[in-house]
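K.L.:
Sequence and predicted structure below; questions after.
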Amino acid sequence: METKTVHKLADVLANTKVYANLPVARLVEMAVQRGEGMMTDRGALNALTGKFTGRSPKDKFVVDEASVHDKVNWGPVNQPITPEKFQVLYQDVMEYLQTKELFVFDGFAGADETYRLPIRVVNEYAWHNLFARQLFIRPSAEELAAHKAEFTVVYAPTFKANPEVHGTNSETFIITSFEQKTVLIGGTEYAGEMKKSIFSVMNLLLPEQNVLSMHCSANVGKDGDVALFFGLSGTGKTTLSADPDRFLIGDDEHGWSDNGVFNIEGGCYAKCIRLSEEGEPQIWKAIQFGTVLENVEVDPETREANYDSDKYTENTRAAYPVEAIPGAVIPGVGGHPNVIIFLTADSFGVLPPISKLTREQAMYHFLSGYTSKMAGTERGVTTPQTEFSTCFGSPFLPLHPVVYAEMLGKKIDERDVQVYLVNTGWTGGPVGVGKRMKLSYTRAMVTAALNGELAKVDYVADPTFGVQVPTSCPNVPAEVLLPRNTWADKDAYDKQARDLANRFIENFQKKFPNAAEIAAAGPKVQ
C-alpha cells in the first residue's frame, strides 16, 4: 500500500515559486499583471471578491484540541472540528498549493512589543498579500531579519473543501488550530477573513496575559487623554474616531493591558459605501496608491470609483495603512482610557442621544452590543430590526463573553473610566416617522464627553432604560437630549420604549441566564 506523502508548509514554500515580503508597488504591479484587480484614477487597487462579499460565519471552525477544549465557548460562533479532519484538509491544501506561485508577508499583530504576535501570511493572490501588508503591522528591516512567526495564515481562495471528506459545512472554510498555530482559509476571496481570523486568535491569547482584547477604535487627545469607541457596523465608529482634533491609535481592534491601550493592527478597513470627501475627508484622502478597495464599482474607461454604488455589495471596503490618516499614532500605543463610548444606531428612536452608564450598566450594554438594522439595508428587512452582537464583536470571541465583560468591569473600576452610551440613530420617532440624529449634534456630545464638560451638568434617570441623561450639552438643543420630548405622540414613544426594553431583557436572559447581577443593571419595564 502506497504511503501518502506528508506535506508541511515549509516544504511547500521550499519547492514552489515564492515572492516574500514584496514592497507595495511590486504587489500592485503583480496584482494588475495577473488580472486580480483594476487600478482606479487615484491609484488604489480595486478587487472583486466574487460571490462572497463579506465573512462566512457558518464556515468558521476551531479545531477541538486538548489544550483549548475547556477554554473555548463552543457553539454557533466557535464550531468544533476534529484534529483528524483538520489534518486531512491541511494536507490537501498543501498539496494544492505546490502547483501555485505564493506570496508571503511576515509581520506582527499587536503594536505593544510586550504582547505582539509575530505572524506569517501565505497567499495565492498578490492582492490578498497586499491587503495583509496594509492591515497588519509591518516590520522594520531589523525586525524582519529576526522574524519568527508564531502563527501562520494560509489562504487558498481557489481551493474548495469537500464537506464529506473535510468535515466542513460547505466548500468554504476558515479554520483555526491553536496547537498547530495555523489558520486555514479557502473557498472564499473575501480578504477580511484574514484580518478577523487573527483578531479571533488574539481574543484567546491576550486575555491569558491579562490583556482585554476589544473590537473598538481608539484615539488620543492633545493632552494624552485616550478614548475608546465600540459599535457595530453603521453606528459611526470609524467616522467619530477619525476626529481631526484628535490622533488615531487604530480604527477596529485593540488590547488594553496594564501599560495602556495598543492597536492590534497596522491598518484600517473602512466601509466606503456612499463615501464622500465632505462627509469623511480623512478616509477619502487615505484612498491613494497602495490602498486596496473591495467590490467598489469602477468606471472601466475613466477608472473613477463610484462609492454610491452597491452594484456588488453594500459592504464595499477600503484597506490602507493607519499612517494614511493624518496625525495617526505610530506605533499605535496610548495610555489608559479616560472615556469609553458605546455607539448604537437605534432606528426605533427611543434611546437617549447620549447617556452616562454605571460600571454595571457598562457591562450590561457591553454584553448586549445593541444596534438595529434599518429597513432597506438588507434584502427582506422592511421594518427596523434589533441586532445584539455580544461585546460588539460576537463572531470573533473564542472565550465566553462574560470573561471579557468582567475584565472590562475590573478595568473601569481600576482606572475610574467614564462610560457613555451614544445613539447615532433616530430621534422624534422610528424610521419613517422621525429623522436621523444630526452628525453635528453627535460630534458635539462626544466632544463634551471627552473634554469633561458633561461631568459638570445635571442628569436625570431614564425611566425605562435606567441610564443617566444630561439635561444640557454645549452646542446641542436641550429638547434633543430627552428622546420622549422629541416625539409628537408621547404614548407611541412609551409603547416603543417598552418594546425595545423587552427585546433587551429577552436577549440577555436567553444568552446570559447565569449573569443575574449584571442583568439587574438593564432596562426595567413598568
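P.N.:
Sure, I can see it. Numbering: from 1, shown residues only.

K.L.:
going forward, measure contacts and count neighbours with C-alpha atoms only.
P.N.:
Noted.

K.L.:
Check whether Ser309 really touches Cys272, as I assumed.
P.N.:
No - counting by C-alpha atoms under 8 Å, Ser309 sits too far from Cys272 to count as a contact (10.0 Å).

K.L.:
quick one, which of those two is more surrounded?
P.N.:
It is Cys272, of Ser309 and Cys272, that has more neighbours when counted by other C-alpha atoms under 10 Å, with 22 against 16.

K.L.:
Report the contact partners of that one.
P.N.:
With contacts defined as C-alpha atoms under 8 Å, 6 or more residues apart in numbering, the neighbours of Cys272 are 307, 315-318.

K.L.:
just the residues you listed now: which is nearest Phe508?
P.N.:
Asn315 (28.5 Å; C-alpha to C-alpha).

K.L.:
quick one: Asp413 and Glu360 touch, right?
P.N.:
No - Asp413 is not in contact with Glu360 according to C-alpha under 8 Å; the separation is 10.3 Å.

K.L.:
Looking at these two, which has the bigger crowd around it?
P.N.:
When Asp413 and Glu360 are compared for neighbours, Glu360 comes out ahead with 19 against 12, by other C-alpha under 10 Å.

K.L.:
Wait, a helix at the more buried one?
P.N.:
Yes - the secondary structure assignment for Glu360 places it in a helix, going by DSSP: H, G, I helix; E, B strand; the rest coil.

K.L.:
Tell me the spacing between it and Ala20.
P.N.:
49 Å (C-alpha to C-alpha, to the nearest Å).

K.L.:
Report the separation between the two terminal residues of stretch 466-481.
P.N.:
End-to-end distance (C-alpha to C-alpha), stretch 466-481: 15 Å.

K.L.:
Next: stretch 384-396.
P.N.:
25 Å.

K.L.:
Quick one: residues contacting Glu453.
P.N.:
Contacts here follow C-alpha under 8 Å, 6+ apart; on that basis Glu453 touches Cys473.

K.L.:
Roughly how far does it sit from Thr447?
P.N.:
Applying C-alpha to C-alpha, one obtains 8 Å for the distance of Glu453 from Thr447.

K.L.:
Now do the strands in the stretch 251-400 of the chain.
P.N.:
If DSSP state E, counting those that start in this stretch is used as the criterion, the strands of the stretch 251-400 of the chain fall at 253-257, 260-263, 267-271, 292-294, 297-298, 305-306, 317-321, 333-334, 337-344, 354-357, 370-373, 385-388.

K.L.:
Report all helices and strands that the longest one contacts.
P.N.:
Counting by 3 or more C-alpha pairs under 8 Å, 6 or more residues apart in numbering; DSSP states H and E, the packing neighbours recorded for strand 337-344 are strand 226-231, strand 370-373, strand 418-423, helix 439-450.

K.L.:
Check it against this one:
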Amino acid sequence: METYGLEQLGIVNAAAVYRNLTPAQLTEHALRRGEGTLSATGALVVKTGKYTGRSANDKFIVDTPAVHDDIAWGKVNRPMEKEKFDAIFAKVTAYLQNKEVYVFDGFAGADPKYTKSFRIVNELASQNLFIHQLLRRPTPEQLASFTADYTIVAAPGFKCVPEIDGTHSEAAILVDYEAHLVVICGTRYAGEIKKSVFSVMNYILPKQGVFPMHCSANIGTDGDSAVFFGLSGTGKTTLSADPARKLIGDDEHGWADDSVFNFEGGCYAKCINLSAEGEPEIYNAIKFGALVENVVMDPDTREFDFDDDSLAVNSRVGYPVEYIPNAELSGMSPSVPKTVIFLTADAYGVLPPISKLDRNQAMYYFVSGFTSKVAGTEIGVTEPVPTFSTCFGEPFLPLDPSVYAAMLAEKVEKAGAKVYLVNTGWNGTGQRMKLRYTRAMVTAALTGEIEKADFVTDPTFGVQVPTAIEGVPSELLIPENTWADKEAYRAACRKLASSFVENFKKYTRMSAEVVAAGPKAE
C-alpha cells in the first residue's frame, strides 16, 4: 500500500491512505463511513457536534527559543511546552493507526512568489473534502513533485485529557511554527483547519515583506483592486461580491509590493438566514462538491431550513471559488489595492456611514477592529456592546499588532491608496443603513467620485465625512442629523469613544501619533 511518506510523521499501519481524491470520491467515502448525508442540491451535509465554531481557548503555540521573541504572547497566543506538544502528537499518530487516512496536498497563496505548500492529513473524508475545496488545488505535475512546507494533522476523534495533556479541554489546536506542524484534535469543526493555514501565513509572510490580511478583495474592469476588512455581520462578503467587479476572494489575502492575492481556492460562508434573494451567489453555490455544516435539513425532502439555528447559529458552507459566477479564478490582482475599506456595524448609531481616514487614523481603526452587537441579538444584550478584534483578525495573529499596523501604513502609502471607514450599522433613527445606500457609498469610494465631495470633520472621531454622495440622502451622511435628541447623541458618542480609548490602552507598542488619532472621549 502506498503511504505517501506518512511514516515520516510517525503515522504507520494505516488501514488505507487516500491522497488527493476528487470531490466525488470524497463524498462517496464520507457517505460510506456515515459522516454525513446528501441534500436535495447534492451538497454533503454534516453535523459537527459539540463544537460548531472555533474553540479559541483551546489554541496553543509551541514555545521554542527559535520563535519565542516573535510571538505576542497573551490570552490569544498561549504558550505550550515542546514536550507536551510532542507527547500529544505521538498519541494522535498512534490513534490513527489501523484507520483510513485522507491526505490533501495543496497550496496557500495564489501569487507564485509567495505560495506555500501544505499537507493536510485527515481522519475524516468530509474534512478532507472541505480543505480540498478551500485550499488551492495542485495540477498533476505539481502533485508529482510535491513537498510540503507545512503539515496539518486533524484527528477529531482523538480527545485530549486536560489533566494529563496540559490542554483546556478535550479539543486542542496546537501550532509548532519551528517544526512546521499543526495538530488539531477533539473538534469536527472544519474551520479550525482553514484558520490554522491562515495563522501560519500570518507568521511567515511578514518576514517576506507581505502584509497578510483577514479581508475580502475584488478587482474592477480597469484592473483596480480593493480590499474589505470587517468582522462577522458587517457585510464583508456581501459588499465585496459586486456584480460590476470580480471577486478575488472572500476571507484571506496577502498584499505584496506588486499584487494582492488570495490565500485560498474556496469560500467558507455563513448559512444562517441565507436566501436566494439576499445572497444568490452563496445560495447557488450549495451544490454537489460543497460541504455544509450544521444546517437543519428535512430528513425526507432533504431541503434546507436556513432560518433554523437549533444546530448552530454559525452554520457554514465550504465550496470552491469557481462556484461563484463572477470570480477571478487566478486568485490575484496584478496591481496593488487603490481602495481600503474598514467595515463596522455600529449599534450606537454615531459613526458616520462613510468617512475618510488619514495615515494614523487608518492604523488606529485597523488595530482596533471595531464592530458592535445590537440590543436583542443575544440573550442578556440590552444595550449596544462594543466588540474589538485586533486588526480584524485577532485569533489568527501570532505577531504583535504593531507589526501588522506598520505594514498596512507602508503598503497604503506606497500604493497611494485611500482608506475609508464604512458603518453598515445603525443611526439615530434606530434603523440600520439600507444596503443600497451602503453600496452607493462603497461604489463612490471605489470609483473616486467620493473625492469630489466637500468633507467636514466629525467632532468626536476626527474622521473626514463627505456631505453629499449620489444616491444617498444627505441627511444620513452626518450622524447627528439623524438624532432628534442631540444630547442623547452626544452621550452615545462619548460612550463609544471611551470604549475605543480604553481598548487601545493595551497596545503598548503603538506610537503616540497613532494613539492621538483615535476618538476623543471628552
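P.N.:
Thanks, I have it. Bear in mind that the values here come from a model prediction, so they are computed numbers and not experimental data.

K.L.:
Trace Phe289 of the first structure over to the second structure, please.
P.N.:
In the superposition onto the second structure, Phe289 of the first structure corresponds to Phe288 when matched by TM-score structural alignment.

K.L.:
so its match touches Leu44, yeah?
P.N.:
Yes - using C-alpha under 8 Å, Phe288 of the second structure and Leu44 qualify as a contacting pair, with a distance of 7.1 Å.

K.L.:
These two: who's more crowded?
P.N.:
When neighbours are counted by other C-alpha under 10 Å, Leu44 comes out ahead of the other of Phe288 of the second structure and Leu44, with 28 against 17.

K.L.:
Tell me the residue in the first structure aligned with that one.
P.N.:
In the first structure, the residue matched to Leu44 of the second structure (TM-score structural alignment) is Leu45.

K.L.:
ok, its match - contacts?
P.N.:
Counting by C-alpha under 8 Å, 6+ apart, Leu45 of the first structure has contacts 28, 37-39, 289-293.

K.L.:
Can you get me a residue count around Ser276 of the first structure?
P.N.:
By other C-alpha under 10 Å, the residues close to Ser276 of the first structure number 14.

K.L.:
Next, count neighbours for Glu278 of the first structure.
P.N.:
Taking other C-alpha under 10 Å as the criterion, the count of residues near Glu278 of the first structure is 8.

K.L.:
cool, Ser259 of the second structure as well?
P.N.:
In terms of burial, Ser259 of the second structure registers 16 neighbours under the definition other C-alpha under 10 Å.

K.L.:
Please name the residues that touch it.
P.N.:
Applying C-alpha under 8 Å, 6+ apart, one finds that Ser259 of the second structure lies in contact with 111, 332-336.

K.L.:
How about Tyr370 of the first structure?
P.N.:
With contacts defined as C-alpha under 8 Å, 6+ apart, the neighbours of Tyr370 of the first structure are 232, 344, 386-389, 392.

K.L.:
If any of the residues you listed are buried, give me the PyMOL selection for them.
P.N.:
The command below creates a PyMOL selection of those among the contacts of Tyr370 of the first structure that count as buried (16 or more other C-alpha atoms under 10 Å):
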select buried, resi 232+344+386+387+388+389+392
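
K.L.:
Need the max-distance pair from the contacts of Tyr370 of the first structure.
P.N.:
The distance between the two most remote of the contacts of Tyr370 of the first structure (C-alpha to C-alpha) is 13.4 Å, for Thr386 and Phe392.

K.L.:
If we ignore the residues flanking it in sequence, what's nearest Gln509 of the first structure?
P.N.:
If you skip the residues right next to it in sequence, Gln509 of the first structure has Ala519 as its closest partner in space, 7.9 Å away by C-alpha to C-alpha, 6 or more residues apart in numbering.

K.L.:
neighbours of whichever residue in the second structure pairs up with the one you found, just the number please.
P.N.:
Under the alignment (TM-score structural alignment), Ala519 of the first structure pairs with Val515 in the second structure. Val515 of the second structure is surrounded by 18 other residues when neighbours are defined as other C-alpha under 10 Å.

K.L.:
Next: Cys473 of the first structure.
P.N.:
When counting by other C-alpha under 10 Å, one arrives at 23 neighbours for Cys473 of the first structure.

K.L.:
if I line the two up, what does it land on in the second structure?
P.N.:
Cys473 of the first structure maps onto Ile469 in the second structure, with residues paired by TM-score structural alignment.

K.L.:
got the contact list for that match?
P.N.:
By C-alpha under 8 Å, 6+ apart, the contact set of Ile469 of the second structure is 440-441, 444, 450, 453.

K.L.:
Out of these, grab the one that's most surrounded.
P.N.:
The most neighbours, when these are compared by other C-alpha under 10 Å, belong to Met441, which has 24 neighbours.

K.L.:
Can you give me the distance of the aligned partner of that residue in the first structure to Ser472 of the first structure?
P.N.:
Taking TM-score structural alignment, the alignment pairs Met441 of the second structure with Met445 from the first structure. With distances defined as C-alpha to C-alpha, the gap from Met445 of the first structure to Ser472 of the first structure amounts to 10 Å.

K.L.:
Could I get the full set of helices for the stretch 351-500 of the first structure?
P.N.:
359-368, 401-415, 439-450, 478-481, 490-511 (DSSP state H, counting those that start in this stretch).

K.L.:
for these, which one sits closest to Thr382 of the first structure?
P.N.:
Comparing these by their distance to Thr382 of the first structure (C-alpha to C-alpha), the top pick is helix 490-511, with 17.2 Å.

K.L.:
so who does the residue lying closest to Arg494 of the second structure once chain neighbours are set aside touch?
P.N.:
Sequence neighbours aside, Ala521 is the residue nearest to Arg494 of the second structure in space, at 5.1 Å (criterion: C-alpha to C-alpha, 6+ apart). Residues in contact with Ala521 of the second structure, defined by C-alpha under 8 Å, 6+ apart, are 460, 493-498, 501.
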